[in-house]
Structures are given as C-alpha cells and as structure tokens.
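>>> Okay, structure incoming, though there's no sequence with it:
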C-alpha cells in the first residue's frame, strides 16, 4: 500500500515497522517526513471490512491505498511531495521480501537500540538509509 501511495504523490510518507514483544504481531506506524504526524496503520487495517476469516486483506494494494487516502485525509495531506531517495529505497525493500516475510526496524521489547538495518521475519537484514534510525 505504501509503495502505491508513493506513486500517487505521497513520497513524504515513511514506514516504521515493528514486532510486538511476544513476537506474535507485526505492527506498522506511518509518519510524515517531518515526524510531526504519526498514524498507526496496523490498527487501522484491523478496522477494514474487506478482511477474510483468516485475517487476510482481500483488497489489492491499489484499492487499499485508495481507501487509505479516502479515510485518512488529514494525515495523508501531510505526506504530499517527493522524497526520491526514500521512495527508491523503500521500493527495493518491498522487492527484496519473500512471501510471508515482513520487515521490522525493532521489536517492542523493553530494550531498543536503533541500528543501521532492519531485520525480517525470515532472519534477513535490510540495510537502511544512513539517517533512517533518526525517525524512530
């Protein structure tokens, strides 16, 4: 969905993915580039009606992006503009993920130290942009 939002001109939208302390839930926070506006996407996704009995979203990324824009106008307006470096990096992150693999910047345990990489649920490392940890 974020990749699609970037295509639609919301390049100042950034993603901060994380894992719950138990490791059983993936969480996703969206922020704008200035860090003034924050949106908890993983909570919003749970409110969507087009989710099947297994908890999988039935909407395509394009449909989900359209719904996100429609339902979250105030937040998304603060994400308008370009950030070519981040958009290119994020696109590469999405392409690098395998089926059933999710990235995370950190887990939500008691101790968190920002790093220069994200981990994935399959144990892979994804190098981040040099200043990415400043957004956490």
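Okay, I see it. Note that the structure is a prediction, hence the values are computed from the model and not measured.

>>> C-alpha from now on. contacts and neighbour counts both.
Will do.

>>> Do a quick rundown of the strands in this structure.
In the chain, strands defined by DSSP state E lie at 13-19, 26-32, 38-40, 103-104, 106-107, 117-120, 125-127, listed in chain order.

>>> this is the other structure I want to compare:
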C-alpha cells in the first residue's frame, strides 16, 4: 500500500528514488523548481534532456533522466498546465501526477517526491492544486511505496498537511456516493460542526432503521466504522466499510433524486477539499447546506 506524506523542505535534497521536476515544454531548464533542480543536479541533466527530449515534452506528459549530482537516482520531468496563461483544464494537472507515477513505476522506483505542480509561477490556485495532487495520487494504481508532497515554505506545507488530514472526511462522503451509485439509495448523510467549532461530524444512517447509524468526528483521525480511512483509501473500500457497519441497508434504487442531489453536493465539495455542513451553532439550513465552514457558500437542501 502506498503512503502519502507531506514534507517541508527542498525538493533537490530529497533522498527518494526519484524526484519530480515541474518542467516546461522546451525541457531546457527554467525558473522555480526546474531551475533549482538543474542547478543542483549539474549540466548532465540538461545534456540528457536535449538527447531524450529533442522536441520537448507535451503539457500533462512525463519522462525521465538520471539524477545527475542529486541524491535521487532519477528525475521524472513533467509539464504542468500554465493557469496564468489560460491552461485551466484540471485534467492536464491530474495527468502530470498520473504520468509521473507511471514513469516512476517503469523505472522501478519505490519512493517518489513531488513538488506541488503548477502552483508556483504557473499560478494554479493552491487549494485546487493540492486537491488535484492528493486525489490523483490516491486513485492511480502504482507499485510506489512512499510518495512525498514536498513544500518549500511553511504555509504551503501546512495547507497540504491540513488537506491530508481532511481527506478522511472527504473519502467518507465519496464512499457514501459510491453506495448510492450501487443502488443503496436509502443511505442518508447528515454533516455538522461540533459546538466548539473544532471538529466536523457526520452521521450515516438508514431511515428504515432509526436506531442504526455510523457516527464520525474528525477528532477521531483516520478511524471510521471499525476500520482505517485516509487519503489513499479508495471510495469503493470505504463503501464496503459502511455496508459492514449498516448490515440492514438494502439496494432499493428507489430514491434517484436524493442520490443525484448528494452526488452534486460531493462534486461541489471535492475540488477544494471543503466539507458540507447541514447544521452548526452559527447557522441553520433554511437557505441550504454550507460548503466549507463559515464560507457562506450554500448548496440546496436535500429533496424530500
């Protein structure tokens, strides 16, 4: 199983088998992470780039060179989309992580260190860049044992760490959505914020069995429904955990409107790893549920 860890430091100093370079299409060096890697790794990297990528590299693709003078054995080069220049298709950003993992697998690497691709001079909104990184790494089949997300500054590191901690809650919502897709339309989800404002809470329940229910609080970390859920957990596996905890839940396929509503709620929350809130001390759900604590962004209430 792959582990995903946030690290604060210099990408060029990482001792992973491979590090990922946020390159540009020309593949001849540049600024930011790209320039730092070429400076630290020495001229051998540029010579290999010229030889291996005579026509450059397409946005969203990846390729490799040796690590030159770096501690890492290999450099996996990938070209992220330039958000500031209008390249705003998230699929291209996701492709960078997916292709980089595929190249690292082909090399036989067991550990890989990524920078936050496109979040620097390419101006991708950092929260969405973090979400794309975590979700794509989690959903990509790989033999890599350890993936590091490396942030140079403390603020970015804290944001990545917070997103990883929040990922358990996001995966629970995705697991519920997966059950709806399987026809378990009776599953209901009610999220809230604790009175202290410190923790997100959620109850998953079957209205046909009012005494049943799975209660989770973010204060419990990765413990959920008698199992372990984190950023690397597949939504299908989380769905199976929920089914084991609610054995009476049936696949009725009888509430497509609710299932579609909930799928839309999760889709609204996913891109920024925000969490929905149906109730809290600071508001009620008269105008709909909230996406993100105290955000003011509302999503319509569930259908009757």
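Arrived safely, thanks for sending. What you are looking at is a predicted structure, and each value in this text was computed from that prediction instead of being measured.

>>> Dump the strands of the first structure to JSON lines, plus mean neighbour count.
Formatted as JSON lines, those follow (neighbours: other C-alpha atoms under 10 Å):
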{"stretch": "strand 13-19", "mean neighbour count": "23"}
{"stretch": "strand 26-32", "mean neighbour count": "20"}
{"stretch": "strand 38-40", "mean neighbour count": "16"}
{"stretch": "strand 103-104", "mean neighbour count": "22"}
{"stretch": "strand 106-107", "mean neighbour count": "21"}
{"stretch": "strand 117-120", "mean neighbour count": "20"}
{"stretch": "strand 125-127", "mean neighbour count": "16"}
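
>>> And these: which comes nearest residue 89 of the first structure?
Comparing the strands of the first structure against residue 89 of the first structure with C-alpha to C-alpha, the closest turns out to be strand 125-127 (9.4 Å).

>>> just checking, what packs against that closest one?
Counting contacts by 3 or more C-alpha pairs under 8 Å, 6 or more residues apart in numbering; DSSP states H and E, strand 125-127 of the first structure packs against strand 117-120.

>>> against the second structure, where does the strand it packs on fall?
Aligned by TM-score structural alignment, strand 117-120 of the first structure falls on residues 288-291 of the second structure.

>>> What of stretch 2-21 of the first structure?
Under the criterion TM-score structural alignment, stretch 2-21 of the first structure matches residues 176-195.

>>> Just give me how far the matching stretch sits from the chain centre.
Centroid separation between stretch 176-195 of the second structure and its chain, computed with C-alpha atoms, centre = their mean, to the nearest Å, is 20 Å.

>>> Residues touching it, excluding its own?
199-208, 235-236, 238-239, 242, 249-256, 258-259, 262-263, 266, 276-281 (C-alpha atoms under 8 Å, 6 or more residues apart in numbering).

>>> From residue 210 of the second structure, how far out is residue 168 of the second structure?
25 Å (C-alpha to C-alpha, to the nearest Å).
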